[in-house]
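*Asks:* Here's my sequence, what's the structure:
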Amino acid sequence: MSSLTGFRDQSFLDKISILNEVSMGKDIEDLEDLLDLFKNPIGDTSVDYMVVTALNGVLSSDEKSAVDLLSCDNEKIRVLCIRLCGEFKFATATPFLVSLAEKTDDSDLLFEVIVSLSKIGGDESVSLFRSNITNDDDLVASMCIEVVGTFKDEESIGALSDIVTRNNEDAYYEICDLTTWKAVEALTSIGSSASLSFIVDNLHHRNPTVRRVVTDCLTDLGAPAVPYLQKVITPDAEKDDMILAANVLGFIGDKSGLEVLMDALDKKYSTDSSVNYAIYEAIGSIGTMKGVISLIDGLDVDDELITLAVLTGLDRQVNPGVIKKMTEMISQGGSQAGKIIRAVVTAKALNIFAGLYNEGKIGRFMMNAVVASKDPEVRTAFREKLTEIGGDEATVDIARLPDIEEIAGKRALAVDDSKSMLALYRSILTSNGYEPSIAENGQEAYAFVEQGDEFDVVITDMNMPVMDGMELVEKLRFTDGFEKIPIIMVTTESETSQMELARKTGVTDFITKPFTPDQLKAKIAEYVS
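*Replies:* Presented below is the predicted three-dimensional model:
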């Protein structure tokens, strides 16, 4: 006899108590009465909710009944059973669900079936997912794309590639839709030679969001992505492709990528300073003793930004050999020595500073550069390092440092995923009388805005992980108070279409890497009096 006999005549508390017992007891004898209560609700929200819970409990213990009810005429019961079959991975439901999906024209019902089948798994449903990759309903298509990626279905590579390629065409590249995003992720998940080669070929996709998703996916993939990225770092590769490939190798941080980067420098694959800057920064990010050799060689390059990247990398793995070599180079004097000393201060290379501090005149020159800095953050960092070093001379040098003063006046927000670029921005901005706020991606930058910070100018990179420059600019332009703030985008991009897209998004002007501090100051002065 069912526990629910005479249920409708019971008090509220008794109804709740009975349904709790039914839910826990999972007795199939209660199924018919539960179905009746589900079809003809009591009208009390709490009780009706408990009916659903109890029905789920009973059906979860009886796979046959749950599958049989997939053919029920009642739409709500059918949907409940579709979800339940997925939640409890009832494999015998697969042929019924596939048949239902093939027959229905209801996109909502199809989505329910797709979700359920994705949880059940198995080869029987793969062809259904594959055939719906290009479904007109984006939610259905995106779910199917995600599932074929999870199943590593190589037969889907062609259709997935077509989605990404279409989003690169003139009529579509300005917006990254959900299906393109999911297609990139699915192709990376499949992980075959064909799919990964295609992903790397789209490192410089015309849509910045797609570029970011490609970068994130390859970074998450890690070492298996290195051989495919190696094919991009060649003497014949496009500049933009090489920069993005070097960035990803740095993000991955695997030693196998170091060989690729060092080979590019040794064989002089590129004379472009932006490419070589990206390579040196990536070598520094990987952080191996073998890479130190390349970084030290980079100190000979007459490019202030590359010197910053090199010193940022060397500071992470400084050793007596590094200090000895730098002492020799600085002792030779000249403009190169001055450039290295200034870069140590700008980059806040505190470990290198500590190693050189007791090297006679070199230590004095470095202290003079620290004292000359107008950046309160730099002064604080070196004051703390001198306190750590200790001794009479350090005490005297601490006294030489000006008191920390708040910079009054204009404020600037600088955004870049490169630590050396951020160090350069801080130096340029503070020397120009700005109080800088810095962030490594658009999301960090927008957090300043959300907490109420105001700025006179924003300087942002275009290509960054987490949130790229385009997305940041778009969010800023829809934020009260930022509709007309000057936004200067710093980029290595050579394609005109990228500049046009950035202007549509709301960028005020551009400055192209490499640039000098004076060039950036002049660009800011055009828009901020």
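*Asks:* alpha carbons only for contacts and neighbour counts from here, please
*Replies:* Fine.
*Asks:* Next, find the distance separating the residue lying closest to Pro465 once chain neighbours are set aside from Arg411.
*Replies:* Once flanking residues are discounted, Pro465 sits nearest to Arg212: 5.8 Å by CA to CA, 6 or more residues apart in numbering. Between Arg212 and Arg411 the computed distance is 28 Å (CA to CA, to the nearest Å).
*Asks:* and what of Asn20?
*Replies:* Taking CA to CA, one finds Asn20 at 61 Å from Arg411.
*Asks:* between those two, who's got more neighbours?
*Replies:* Arg411 (20 against 16; other CA atoms under 10 Å).
*Asks:* want to put them side by side, so please do this one too:
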Amino acid sequence: MGMLDSFRDMDFLDQITLLNEITGSKDITALPGLLDLLRRPLGDTSIDYMVVNALNAVLSQHEAKAVEGLASGHVGYRTLCIRVIGEYGFTSAAPVLTSLGEAETDPDQILEILTALSRLRDPVSLPLFRKHLTAADAFTSALCIEMLGAMGDAPSIPALMAIVQGNETDEAFERCEVTTWKAVEALAAFGTPETLTFLVERLHHKNPTVRRIITDTLVRIGEPVVPLLGARLESGDTDEKILSANLLGFIGHRKGADILVSAMDRGLASDPNVKYAVYEALGRIGTMKGLICLMDGVNEKDDLILMAVVMGLERHVSPGMIKALTALLTKADEQSDRLAKALIASKALRLFDALYEFEGAAAALMDALAESRDAEIIAAFREKLEEIGGERAEDDLDRLPRAESGTRKALAADDSRSMLALHRAILTDLGFEPLTAANGQEAYDIIESGEVVEVVVTDMNMPVMDGMELVERLRATEGCENVPVIMVTTESEASQRNLAEKSGVTAFITKPFQPEALKAKILEVLGR
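*Replies:* Model prediction:
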């Protein structure tokens, strides 16, 4: 006599107690009775739910019975067996599940089978994953893409590449599909020269979100893509050179610094935007060759490039560097003034601390600091002077203006510290209190915190959240529907600007630009 033969005649509490006992004991002899209760449920939601739990527990300890259940004519029981097989890794079921999937036509059942097989990762299932690689259901397709990459299925590489390329067509580039995201990750998982070269060649993918996914993926891969990025820095167009330099900096490998220095030596960074990207990248890596190259950069005339140089040097202060900078600052010419202002605007506190020891350098820096209107910068250097102490520092503290935060606020978002420093200086000169963010998410968090801004200046390409998505979110946020947004970009393709305009961008300014140009653009969008 089975333990569940009289179950239907029991009191509710006795039924719950018995089902709990079966769930704990996982007694296989209860299986026939549980199956009967599944086929002919009592209609009580709690009891029916506990029957399924008990079946799950029993099958979890009896692989053969779970595999046998795949042939059941009861859809609910067969689905339960599929889930148990995947959850508990019953590898013997892989061939049976694959055969079941080949014959299945119901999309929901196909997804159940593929999900279970994704946990088993048996090569026998690869043809089934290939079959549904381009399924109409995006989740099914994404799962297949992910597994083909994880299982290293080389025959699927061309199809995965086609997915990424397909998202660049005129009909598809405006939206990043989940399948494209998964295809990028799958290609990266192969890690072959073929797949990595393909991803590097699509650094400037037409969809900004796909571009960000490719960028983040290549940074995670690291050293293996450094030579490929070097080749792109040499042969790519301007936008590709900029992105390649950025990635070499983010990866931070010494080989990347050698490539960047070589690019400067061979004139591959003659474009101001490329040069700016190279200097920023060298500052992140910090090799001896890179620092020598950065020191050559202190003679740059462009404000933004000079700030990139300064911020790179700020990360790697050394006695030799301080000696050379002191000599430049004490020349009292246009370039020394430009350099001093860049040091202050960049909030280069480590360099300031080291240079302040030398009276001539200190005087040049204090002249630049006394002209600042940025409350945050003045406060930072005030604190540093108080820390340095001494009679000269006391006198210099008295020279500092008592800057007050403005009542008008503006927001700038950019993943470049030197670009943010330039934005701060420009916004401060216009009488704004500048709020800054390193990516779109940080910028949106500022807005969500309740800050009210009169204008937003944002880069297009940023990690975490790019400028396009930031603008879309702003336009969907109450109170921000009509806030002017200026997008700073190096983009040359009309399609990118069209896409940005659709997201709600008010105006554009193209790098490189002079501070006065951005000031004029801000005043223009504000109607002044």
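*Asks:* Drop the TM-score for these two in here.
*Replies:* TM-score for the superposed chains, counting by TM-score structural alignment, normalised by the length of structure 2: 0.97, backed by 527 aligned residues with a CA RMSD of 1.4 Å.
*Asks:* and the closest residue to Gly86 of structure 1 other than its chain neighbours, how many neighbours does it have?
*Replies:* Counting by CA to CA, 6+ apart, Gly86 of structure 1 lies nearest to Ser116, which is 3.9 Å off, once chain neighbours are set aside. Using other CA under 10 Å, Ser116 of structure 1 is surrounded by 24 other residues.
*Asks:* Return the distance of the aligned residue in structure 2 for Ser116 of structure 1 relative to Val483 of structure 2.
*Replies:* By TM-score structural alignment, Ser116 of structure 1 lines up with Ala116 in structure 2. Distance from Ala116 of structure 2 to Val483 of structure 2, counting by CA to CA: 49 Å.
*Asks:* thought Cys204 of structure 2 was touching Asp237?
*Replies:* For residue 204 of structure 2 the amino acid is His, not Cys. No - taking contacts as CA atoms under 8 Å, His204 of structure 2 lies outside contact range of Asp237: 9.8 Å.
*Asks:* more neighbours, the two?
*Replies:* Taking other CA under 10 Å, His204 of structure 2 and Asp237 do not tie; His204 has more neighbours (22 against 11).
*Asks:* Aligned to that one, what sits in structure 1?
*Replies:* So, by TM-score structural alignment, His204 of structure 2 is matched to His204.
*Asks:* Would you double-check that its match falls in a strand?
*Replies:* No - looking at His204 of structure 1 with DSSP: H, G, I helix; E, B strand; the rest coil, it is coil, so not inside a strand.
*Asks:* list the buried ones in the longest helix along structure 1?
*Replies:* Among the segments of structure 1 that qualify as a helix by DSSP state H, the longest is helix 45-60. Of all the residues in helix 45-60 of structure 1, those buried under the rule 16 or more other CA atoms under 10 Å are 47-48, 50-60.
*Asks:* Can you list the buried residues in stretch 113-129 of structure 2?
*Replies:* For stretch 113-129 of structure 2, burial by neighbour count (16+ other CA under 10 Å) applies to 113-122, 125-126, 128-129.
*Asks:* same check, this time on stretch 356-371 of structure 1
*Replies:* 356-357, 362-363, 366-371.
*Asks:* Now secondary structure too, for these, in JSON lines please.
*Replies:* Converted to JSON lines, the buried residues of stretch 356-371 of structure 1 look like this (three-state DSSP):
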{"residue": "Leu356", "secondary structure": "helix"}
{"residue": "Tyr357", "secondary structure": "coil"}
{"residue": "Ile362", "secondary structure": "helix"}
{"residue": "Gly363", "secondary structure": "helix"}
{"residue": "Met366", "secondary structure": "helix"}
{"residue": "Met367", "secondary structure": "helix"}
{"residue": "Asn368", "secondary structure": "helix"}
{"residue": "Ala369", "secondary structure": "helix"}
{"residue": "Val370", "secondary structure": "helix"}
{"residue": "Val371", "secondary structure": "helix"}
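*Asks:* quick one: the strands in structure 2?
*Replies:* 409-413, 433-437, 455-459, 485-489, 507-510 (DSSP state E).
*Asks:* Which one of those lies nearest to Arg39 of structure 2?
*Replies:* With CA to CA, the closest approach to Arg39 of structure 2 among the strands of structure 2 belongs to strand 433-437: 58.4 Å.
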